[in-house]
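Asks: coords please:
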Amino acid sequence: MLNITEPSSSISLASSYLSNGSSAYHAPVSAPSSHARSPAPECGTNLEVLSLSKLSSNLGCLLLDTEFDCTDAEIMVEGTPVGVHRCILAARSRFFRDLFSQEGSGGGSRPEGKPTYEMDKLVPSGRVGREAFTAFLSYLYTGKLKSAPPEVSICVDRLCPHDTCRPAIDCAVELLYASSVFQITELVSLLQRRLLNFVEKALVEDVIPILQVASHSKLNQLLSNCVQRVARSDLDDVAIEKELPPEVVEEIRTLRRKSQPKESNGVADPIHEKRIKTIHRALDCDDVELVKLLLSESGVTLDDACALHYAAAYCDSKVVAELLDLNSANVNLKNDRGYTPLHVAAMRREPAVIVSLLTKGASALDTTADGENAVTICRRLTRAKDYYTRTEQGQESNKNKLCIEILEREMRSSIAVEDSVTSPLFADDTHMKLFYLENRVAFARLFFPAEAKLAMEIAHADTTSEFTDLPASRSAGNLREVDLNETPVVQKKRLRARVEALTKTVELGRRYFPHCSQVLDNFLEENLPEPFYLQKGTPDEQKLKKLRFCELKENVRNAFNKDKVESLFSGLSSSSSSSPAGEGNHQRLVRN
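Replies: This is a model prediction of the structure:
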């Protein structure tokens, strides 16, 4: 966790506010030696320290005062405006002085007249989040670097000491990007020393962002340490080439060649390696058909190329699904580092990729050489802020949180997925089964939008005929409409494809979102065939339907409360986006 506070920096920085000339743009000057000047009286020194401390505190209050806003510019960070005082930023940073002094310096005009600047444009080479920028401003105003907020500097792994986990590293890296671009040399030096401590203790994957910022900021000592650490590690060449600048990649290769025993040089088959790279390039182009052709002509298998690992790390989720559909790769294959494709997907934190692998038999219990399983990997990479913060109404669940919940449920699941997902009453009737499934999925999308969307993408239900209106009887009726140009065989095939896609969607819902599914099961069994035309029927019938709908909303809340109680024992926080989003949709539907 970022926690850097050096008392001397406070005095030096505060002194720069009182000095004149250009010294404010350079690192603080050390105090004169004792032989150059007789020491000042102790009381005078204490008064100076007290005065500078008070100045620092007063300037810091400018960032905290919400009643009186005297900021004269705004910087948009992650879509939120952060107020700043241009005089202070210009006095401390040559970058901001040049920015503010330029005519039409890229700032737009807001209604209240404050110029605005986009952080993404100011720091195009790296990400700087709101919390990191706030810490940066605090340093500029007060001369003190405060500890980073826990919600952005610790992960959600209960066993992690939080000294070298990814959120702690990312927080320091973001602050270093800001300090380097905005030319605050003393803070750059401070953060470089901090990140040097991370390099040897952190996992090699987490050293990559440190290496990237060191390369961009030309911090030679930090860069050298990172390069040596990566060169000594077992990080594969593919990951290195994907993540790092070409000159850094070449330096790492040179170090590795020097460290390899002479007898091991040249063991790899260059033709075989070239064929593997060709397969990877085809995956980069999302061309699974080309991959199939290359496999048939080259004699290289998907497992030889670790193609599933590669796709799980770098390709679109649909490419991963298509690759899995070839049924020619071992979904639990471990690469040279002992990682399965699911481990790699957990590092990427893409829910659709994780679910695709799980549905094809990937084991959530498999561990790496370090004893970490997929959910542990995902937890170690997830900030507390992303996991515990309640999602606002209408927004989807955070991807990191959704990945953790999916993997947790998979690990806890000891009951096989039910063979049948529809009521026995409709088992032999394709149209009635379709009618049931359309209702089932339509309400899942209404009540639990993020989860239902994910399940439909994996099941490819979004590629078959899909109906957005809630009343499913109208949708099913469209499916049963007769097309004079469509033969009975084609029509049956079309209906069957839709049933299979929706069936898979419901299976996924049962598997990964059991409480949500149970609510829908109970409700639909009691209310078929069409209870949801709330605007139809007599006033008394409409009133009864609305009352029943209110009961369903209460059942939804109870299901989420049950999830929350279970989550307390596994460190989960059940605050899914679906509940608030669903409630808003419920209200709109009832009003209709």
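
Asks: going forward, measure contacts and count neighbours with C-alpha atoms only.
Replies: Fine.

Asks: which parts of the protein are strands?
Replies: For the chain, the strands defined by DSSP state E cover 73-77, 80-84, 108-109, 115-118.

Asks: which one of those strands lies nearest to residue 327?
Replies: Across those, residue 327 has its closest neighbour in strand 73-77 (44.6 Å, Cα to Cα).

Asks: of all the strands of the chain, which lies closest to residue 523?
Replies: strand 80-84 (41.2 Å).

Asks: what's the offset of the closest one from the middle of its chain?
Replies: 23 Å (Cα atoms, centre = their mean, to the nearest Å).

Asks: now the angle from it to strand 73-77?
Replies: 140 degrees (axes from the mean of the first three to the mean of the last three Cα atoms, to 10 degrees).

Asks: before we move on, back to that, including mean neighbour count and distance to residue 415, could the strands of the chain go into JSON lines?
Replies: Below are those laid out as JSON lines (neighbours: other Cα atoms under 10 Å; distance: least, Cα to Cα, whole Å):
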{"stretch": "strand 73-77", "mean neighbour count": "19", "distance to residue 415": "45"}
{"stretch": "strand 80-84", "mean neighbour count": "17", "distance to residue 415": "45"}
{"stretch": "strand 108-109", "mean neighbour count": "14", "distance to residue 415": "58"}
{"stretch": "strand 115-118", "mean neighbour count": "20", "distance to residue 415": "50"}
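
Asks: next, the buried residues of the longest helix along the chain.
Replies: In the chain, with assignment by DSSP state H, the single longest helix is helix 539-568. Residues 542, 545-546, 548-549, 552-553, 555-557, 559-560, 563-564 are the ones in helix 539-568 that count as buried (16 or more other Cα atoms under 10 Å).

Asks: which one among those residues gets closest to residue 388?
Replies: residue 564 (11.9 Å).

Asks: now show me the structure for the sequence below, then we'll compare the two:
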Amino acid sequence: MANSSEPSSSLSFTSSSHLSNGSISQNRSSSSSSEAGGGRGSNLEVISLSRLSSNLELLLIDSTCDYSDAQIVVEDIPVGVHRCILAARSKFFNDFFKRGKGSVELDEDKEGKPKYNMSDLLPFGKVGYEAFLIFLSYLYTGKFKPSPVEVSTCVDNGCPHDSCRPAIIFAVELMYASFVFQVPELISLFQRRLLNFVGKALVEDVIPILEVAFHCESRQLVEQCVDRVARSDLDDISIEKELPNEVAEKIIILRYKPLPGDENNTLALETLRGKRIRRIHKALDSDDVELVKLLLTESDITLDDANAIHYAVAYCDPKVVSEVLSLGVADVNLRNSRGYTVLHMAAMRREPSVIVSLLTKGACALDLTSDGRSAVSICRRLTRLKDYHAKMEQGQKTNKDRICIDVLEREMRRNPLAGNPSITSHTIAEDLHMKLLYLENRVLYIAVAFARLFFPSEAKLVVDIAHAETMSEFAGRSASKGSNGTLREVDLNETPIMQKKRLHSRMETLMRTVEMGRRYFPHCSEVVDKFMEDDLPDLFYLETGTEEEQRIKRMRFMELKDDVHKAFNKDKAEFNRCGFSSSSSSTSLKVGVNYKLRKL
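Replies: Below is the predicted model:
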């Protein structure tokens, strides 16, 4: 893993800017003496510094060497520190301890040691427990340790962990600590590391980097992040909501800067449509769903026009999300300008109640972003290993990250065609044709051949419910002469993006068809699944092959026909037990299915 493989770096103790001139002169004198003594003196100095570093490290890692005289509480965990070392290594702590007791000091522990809360020491940002230990280790030893895997890598096994959210957040926390506690050499180190993230990370993951750059007054890092966000497809509303006003305004101005020769034009005035959309968003911010309903009646703007569900899922209270969904006038599978569905936005937020509300209302967990990520893969890329594997004990807060992933994975497993939720976007792209071929075979050979052979009315009903207009195309293709079984004829003018979009659209249609079949003909679907696993698709071509092969295929076909009839009778019996008509006509079955849909 990228973070765990970082070599420990050794940085000089004398690099802190607050050391006195006398100390610097003394160090230079020592260095000159060592050089005069030749290599022997230099080796001795290296050995002694290494031993000093190791001895000081024992103060942190050896429980029997607890000579700390103060505690800093980080994430409710007290960390023993030695004020003399912190004051010698950090100008912040030097000035802080000189002031003595202050308002940030907590009650003393049972041994009389002063206690300080980390959140009170930081004017902005957050520094977690593991990040503080790494920072503290550097102050004591002069060596920077590799990032702990459990907090700097995500749950996705296919991720290289070189730009996922946990890796970025860990570096951001260390940047905060280095700036606030005034350790210049570490500030430079993490500026370089964060600059490396900017070009590789998703634009939404650049936001925390831009925030820390702004607060830490890193001009170069701010400029790189602003340029990346301005050129991205991140919408203006997200920029305004998630960034400091000064930074957001700079990005908006840069994004809408007049073209050369058109300098007299100013930023386009907000349209009436835009103002109405913002009013809806402000009403959502105020948790006023009644006002939202009123605004909808006063204009032609719909919830979908305003991407209101996307907005509520990202920024509003879960109760507001539930109330807006209950209005029943918005598409829960709508995509915004970036191609994200509402469930994708919920996965970024990682709030279980919001995800469950969307799934209950029909949000599709199979939908992919334009770069091939599903809601569960988004969630896994945002979740630290530590949070996912954390053991929950009575009285502790619920592990929301783990719950979100489990809920989404369970939803994905409802349809095995969804595949492994942890696979990368590259794997998804490569496997797309294979999935589509599987779906077409399943729908073509089963829905067309078997379904129309044994119960044509019911098969047509399932296809109608799933809105699978392409079924007629499948039937025509199977009947046409000279069909080679390919997905479609190749269009030489079709771009890769157009092709990917077309394949995704076609796959979603086929998935809906198969899913509807599973829902209303579960026993038949089990037979179909077994057939697809155990038998060759050419089973229907009974006249091909040798005489022995034809005999075996005929026997298997009759067995399969019998299995399908039995399964279909079971499905009808279950419908009858639920109070539906026993008739297999399309009219009576459609009434039953519509009743069941209303009950869902």
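
Asks: post the TM-score for the overlay when you can.
Replies: The TM-score (TM-score structural alignment, normalised by the length of structure 1) is 0.65; 410 aligned residues with a Cα RMSD of 3.0 Å.

Asks: before we move on, the earlier item: closest to residue 302 of structure 1 out of the strands of structure 1?
Replies: Among those, strand 73-77 sits nearest to residue 302 of structure 1 (Cα to Cα), with 42.4 Å.

Asks: what's the average distance of that closest one to structure 2?
Replies: Superposing on structure 2 and averaging over aligned pairs (mean Cα distance after the TM-score superposition for structure 1), strand 73-77 of structure 1 comes out at 0.4 Å.

Asks: and the contacts of that strand?
Replies: 81-86, 114-120, 128-130 (Cα atoms under 8 Å, 6 or more residues apart in numbering).

Asks: show me which of these is closest to residue 508 of structure 1.
Replies: Distances from residue 508 of structure 1 to the contacts of strand 73-77 of structure 1, taken by Cα to Cα, are shortest for residue 129, at 34.7 Å.

Asks: now the longest helix along structure 2: which residue numbers in structure 1?
Replies: Secondary structure of structure 2 per DSSP H: the longest helix is helix 547-577. Alignment of helix 547-577 of structure 2 against structure 1: no match, by TM-score structural alignment.

Asks: hang on, the earlier thing: okay, the longest helix of structure 1 sits on what stretch of structure 2?
Replies: Helix 539-568 of structure 1 maps onto no residues of structure 2, going by TM-score structural alignment.

Asks: what's that helix packed up against?
Replies: When contacts are defined as 3 or more Cα pairs under 8 Å, 6 or more residues apart in numbering; DSSP states H and E, helix 539-568 of structure 1 packs onto helix 514-527, helix 578-591.

Asks: possible to save these as TSV with mean neighbour count and distance to residue 241 of structure 1?
Replies: Putting those into TSV (neighbours: other Cα under 10 Å; distance: least, Cα to Cα, whole Å) gives the following:
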stretch	mean neighbour count	distance to residue 241 of structure 1
helix 514-527	16	41
helix 578-591	18	39
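
Asks: re the thing from before, which one of the strands of structure 1 lies nearest to residue 141 of structure 1?
Replies: Per Cα to Cα, nearest to residue 141 of structure 1 of the strands of structure 1: strand 80-84, 10.1 Å.

Asks: can you give the contact residues for the closest one?
Replies: 63, 71-76.

Asks: same check, this time on stretch 511-529 of structure 1
Replies: 406, 409-410, 413, 417, 423, 436, 439-440, 443-444, 448, 451, 473, 509-510, 552, 555-556, 559-560, 562-563.

Asks: quick revisit: quick check, nearest of the contacts of strand 73-77 of structure 1 to residue 316 of structure 1?
Replies: residue 120 (24.6 Å).

Asks: residues touching the closest residue in space to the closest one that isn't next to it in sequence, list them.
Replies: Closest residue to residue 120 of structure 1 apart from its sequence neighbours, by Cα to Cα, 6 or more residues apart in numbering: residue 127 at 7.3 Å. Going by Cα under 8 Å, 6+ apart, residue 127 of structure 1 touches 120, 174, 177.

Asks: could you check how far the residue lying closest to residue 7 of structure 1 once chain neighbours are set aside is from residue 357 of structure 1?
Replies: The shortest distance from residue 7 of structure 1 to any non-neighbouring residue, by Cα to Cα, 6+ apart, is to residue 144 (7.8 Å). Per Cα to Cα, to the nearest Å, residue 144 of structure 1 is found 47 Å from residue 357 of structure 1.

Asks: ok, those two, which is more surrounded?
Replies: Neighbour count, other Cα atoms under 10 Å: between residue 144 of structure 1 and residue 357, residue 144 has more, with 26 against 22.

Asks: how much space separates that one from residue 90 of structure 1?
Replies: 18 Å.

Asks: check residue 141 of structure 1 too.
Replies: From residue 141 of structure 1 to residue 90 of structure 1 the distance is 12 Å (Cα to Cα).

Asks: the two: which has the busier surroundings?
Replies: residue 141 (25 against 18).

Asks: most centrally placed residue in structure 2?
Replies: In structure 2, the residue lying closest to the centroid (Cα atoms, centre = their mean) is residue 378, at 2.5 Å.

Asks: all helices for the stretch 201-350 of structure 1, in order.
Replies: 204-217, 220-232, 237-243, 246-259, 270-284, 288-298, 307-314, 317-325, 341-348 (DSSP state H, counting those that start in this stretch).

Asks: comparing those, which comes out most buried?
Replies: Among the helices of the stretch 201-350 of structure 1, helix 341-348 has the highest mean neighbour count (mean count of other Cα atoms under 10 Å), at a mean of 26.

Asks: compared with structure 2, how much does it deviate?
Replies: Relative to structure 2, helix 341-348 of structure 1 is 0.4 Å off (mean Cα distance after the TM-score superposition for structure 1).

Asks: show me what that helix is packed up against.
Replies: helix 307-314, helix 351-359, helix 374-381.
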